[in-house]
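> below are the sequence and a predicted model; questions follow.
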Amino acid sequence: MSGDRIPSEASASALWKLDRRSREIFRHIVESYLDTGEPVGSRNLSRILPMALSPASVRNVMADLEHLGLIFAPHTSAGRLPTEGGLRLFVDAMLEVGDLAADERRQIEAQVAGSGGGRTVESVLSEASRMLSGLSRGAGVVLAQKSDARLKHIEFVRLEPMKALVVLVAEDGTVENRLIPLDPGTTPSTLTEASNYLNNSLRGRTLAEARAELEARQEKARAELDQLTAKLVDAGLASWAASGQGGRPETLIVRGQANLLEDVKAAEDLERIRLLFDDIETQQELIHLLGRAEEGDGVRIFIGSENKLFSLSGSSLVVSPYRDSESRVIGVLGVIGPTRLNYARIVPMVDYTARLVGRVLGKA
């Protein structure tokens, strides 16, 4: 996304309905909201507009903007705030996005690239999420796909008579722990045998390769292993892919949720943030929403009730996919914050971070 982005058909249509002074008044209302979060009135607007207009003339234009659904009055005697539709028009057709300052670029590079070699994929992504949170004062989010993770080690650890922990270690340093049920009669030696079989036979393969190899050798494997061990082998591989679709498991990293509380001004705001925290905790809607960002190039902005996740929380999401050395989308990262995010600053920040993460992971 850039300052010369072509607006959507709906935004272009709405924009053409505004004359020059209507655009200026609308722009100042939105920019004031993004800066302060407070409604702005006709008297204050008349003082800061680049053209000479009386408060009465400003009120007439504001009435027209309200009729178009672009602004609203939170209280009868208050000034005006942009609606979500107004914010969408502003972001699509009027937002001027510049470039990052040199010091911000250096800060992002220092935190994401770190000390260079030896960093795991997970640490790079976690640091990117933490960095985005710190610079934006929102919550930083990263959705990472692990379809190409190669198995290094797998181990089964009994926790309860009928439950075990599967510890999965990838060659990139990623570690996952998953719980699986155990069949009656599973012994410690069964767990050891399953671990040894997977480590000896499938180490160094991706999940897809491991499953294909196991299927190709299934009859032989059944002969080599007893029934309980074979079930554990299947369960161990399945646990790696349990959260993904089509063999593409995903990890969600969220940092800085507490930043979202800094802008809370009223009890209803606190309730909206609580609902957002609940949605983040369940993760599935956020994973689905981030997945939608993979569908196009560049930065995407989701505002308020445009999506199911934020329909009750008054929040926005600015996200961009990041790619590997072969230009394949391998994940998505971005920022969650209030609808009055500083989009002009955060859009280039997210875009630059996504491109930097792609380069760093390409060298990992």
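Nice, I can see it. Numbers count the residues shown, from 1 in each chain.
> from now on I want contacts and neighbour counts done on CA atoms only, so please keep to that.
OK.
> who touches stretch 8-16?
Applying CA atoms under 8 Å, 6 or more residues apart in numbering, the set of residues contacting stretch 8-16 from outside is 23, 88, 89, 92, 93.
> before we move on, what about stretch 83-99?
1-8, 11-12, 14-15, 27, 30, 69-72, 303-305, 343-345, 347-348.
> buried only: go through those residues for me.
Applying 16 or more other CA atoms under 10 Å to the contacts of stretch 83-99, the neighbour count classes 1-2, 7, 11, 14-15, 27, 30, 70-72, 303-305, 343-345, 347-348 as buried.
> which of the residues in the helix or strand containing residue 198 are buried?
Following DSSP states H and E, one finds residue 198 within helix 188-202. Going by neighbour count (16+ other CA under 10 Å), the buried part of helix 188-202 is 190, 191, 193, 194, 195, 196, 197, 198, 199, 202.
> from memory the third one sits against residue 229, does it?
Yes. The criterion here is CA atoms under 8 Å, and residue 193 meets it with residue 229 at 6.8 Å.
> quick check: neighbours shared by the two?
None of the residues lies in contact with both residue 193 and residue 229 under the rule CA under 8 Å, 6+ apart.
> how about the strands in this structure?
With DSSP state E as the definition, the chain shows strands at residue ranges 71-72, 81-82, 139-145, 151-160, 163-170, 175-181, 250-255, 300-303, 315-323, 329-338.
> try this one next to it:
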Amino acid sequence: MAISFDPPRFPLASNTTALGMLNERSREIFRHIVESYLTTGEPVGSRHLSKLLPVPLSPASVRNVMQDLEMLGLIYAPHTSAGRLPTELGLRFFVDALLEIGDIGEAERAHIESQVRITSPERTLEDLLGDAMMMLSGLTRGAGLVVTSKENARLKHIEFVRLEPERALAVLVAEEGSVENRIVQIPANLPPSALIEASNYLNERIRGRTLHEVGVEIEASRRAAETELGELTTKLVDAGLASWAECSGHEPQLIVRGHANLLEDLTALEDLERIRLLFADLETKKDVIDLLSRAEGGEGVRIFIGSENKLFSLSGSSTIAAPFHDGQQRIVGVIGVIGPTRLNYARIVPMVDYTSKLLVRLLQAR
């Protein structure tokens, strides 16, 4: 499984050497602190840690190691005399260097495939993505999210309506119900029948296909189109397709499912405030889209932790995301999970990875 990290290893360069020099005992204590945090969200103290270690170690010795880890910026004490929690730098170090990511089991694979599938030819990309987000949200107890382009919407109907001698309204209806209207320039001498011919010609070819797919087919059969429609009507078809592609073809859209999961297991007022800030961040759709679009840059899963990304610096949230593509190897979108920084990374990373690969297989089979 390919996993890429953002930013690259260890954002504080001055700590890089020291982090690599941690001995086995320090790594073991640090691992237990992080794993305890990921499980409970609570600080862990030296006395409790001394009981968990495979090699007996006194609480005083554990405290000495914890002080070293704290000096490196890997852990901190949220309150005086409290136990320790990992910092965001500590979480990044854990994810980069210590996290053991396996594969999901056959039962979970079967569950994912049963929830994300093509049950009929009428199933749209939006249907598949909705199923995938709800499935990931349910399995991870985070919020499932996806960024995709309107270019990928499956089309249902096109119609041209003359407004003025040299202008027409081009109406595009997608299968999921969205409607796009564009004003296109038309030749002044274009007969009314040409508008009907252009609409009929496109409607015979677009149903269940994307704007890109329709454009490729028409361009490939350019001579046949001009013979069937005539030069002026063909120009109208081109103008309609070009206007949609230019104005909305690459405009990304964000879909989020499972907000309610983020309200579970809140243990303090600070948690409630963090979730409030996260909800506010998710309302800033452009920033979320920009963040997830960074996951398109390479294969495999990307992991974003807390203030490494300015967007989630206040809410202290993490995102695990992976791109998916169609049969032509074009990036269709990015799917992932967002939640608190104590997400179960070892479990969620392979889930997101498998779901993105399943979407690729389903899109290629369409």
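Thanks, I have it. These figures come from a predicted structure and were not determined experimentally.
> quick check: TM-score for this pair?
Superposed pair, TM-score by TM-score structural alignment, normalised by the length of the first structure: 0.79. Supporting alignment: 331 aligned residues with a CA RMSD of 3.6 Å.
> coming back round to it: report all helices and strands that the helix holding residue 198 of the first structure contacts.
strand 151-160, helix 227-240 (3 or more CA pairs under 8 Å, 6 or more residues apart in numbering; DSSP states H and E).
> how about the ones you listed in TSV, adding distance to residue 177 of the first structure?
Output for those, formatted as TSV (distance: least, CA to CA, whole Å):
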stretch	distance to residue 177 of the first structure
strand 151-160	10
helix 227-240	9
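> and residue 364 of the first structure, which of the ones you listed is closest to it?
Using CA to CA as the measure, strand 151-160 is the one of those that comes nearest residue 364 of the first structure, at 16.1 Å.
> per the alignment, residue 254 of the first structure corresponds to what in the second structure?
When the structures are aligned by TM-score structural alignment, the residue of the second structure matched to residue 254 of the first structure is residue 256.
> name the nearest residue to its match, ignoring sequence neighbours.
Using CA to CA, 6 or more residues apart in numbering and skipping the chain neighbours, the partner closest in space to residue 256 of the second structure is residue 145 (4.3 Å).
> burial count for residue 144 of the first structure?
23 (other CA atoms under 10 Å).
> which non-adjacent residue is nearest the corresponding residue of the second structure for it?
Counting by TM-score structural alignment, residue 144 of the first structure lines up with residue 148 in the second structure. Closest residue to residue 148 of the second structure in three dimensions, ignoring its sequence neighbours and counting by CA to CA, 6+ apart: residue 333, at 4.2 Å.
> can you pull the contacts of that neighbour?
Counting by CA under 8 Å, 6+ apart, residue 333 of the second structure makes contact with 146, 147, 148, 149, 296, 323, 324, 325.
> on that earlier part again, ok, which of the helices and strands packed on helix 188-202 of the first structure comes nearest residue 102 of the first structure?
Among those, the nearest to residue 102 of the first structure by CA to CA is strand 151-160 (39.7 Å).
> next one: that closest one to chain centre, how far?
The chain centroid and the centroid of strand 151-160 of the first structure are separated by 30 Å under CA atoms, centre = their mean, to the nearest Å.
> please apply the same query to stretch 10-25 of the first structure.
Stretch 10-25 of the first structure has its average C-alpha position 31 Å from the chain's average C-alpha position, going by CA atoms, centre = their mean.
> again with stretch 163-181 of the first structure
Per CA atoms, centre = their mean, the displacement of stretch 163-181 of the first structure from the mean C-alpha position of its chain is 24 Å.
> can I get the helices and strands packed on helix 188-202 of the first structure in CSV including distance to residue 43 of the first structure and mean neighbour count?
Formatted as CSV, those follow (distance: least, CA to CA, whole Å; neighbours: other CA atoms under 10 Å):
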stretch, distance to residue 43 of the first structure, mean neighbour count
strand 151-160, 66, 18
helix 227-240, 61, 19
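> picking that back up, how about the residue nearest to residue 148 of the second structure, what's its match in the first structure?
Across the two structures, residue 333 of the second structure finds its equivalent in residue 331 of the first structure, going by TM-score structural alignment.
> please apply the same query to residue 37 of the second structure.
Residue 37 of the second structure maps onto residue 33 of the first structure when the alignment is built from TM-score structural alignment.
> for its match, grab the count of nearby residues.
When neighbours are counted by other CA under 10 Å, residue 33 of the first structure registers 20.
> and it, how far is that from residue 81 of the first structure?
Shown here: residue 33 of the first structure relative to residue 81 of the first structure, a distance of 7 Å by CA to CA, to the nearest Å.
> joint contacts of those two?
Taking CA under 8 Å, 6+ apart as the criterion, residue 33 of the first structure and residue 81 both touch 39, 40.
> isn't the match of residue 37 of the second structure right next to residue 71, touching?
No. With contact defined as CA under 8 Å, residue 33 of the first structure does not count as touching residue 71 (10.9 Å).
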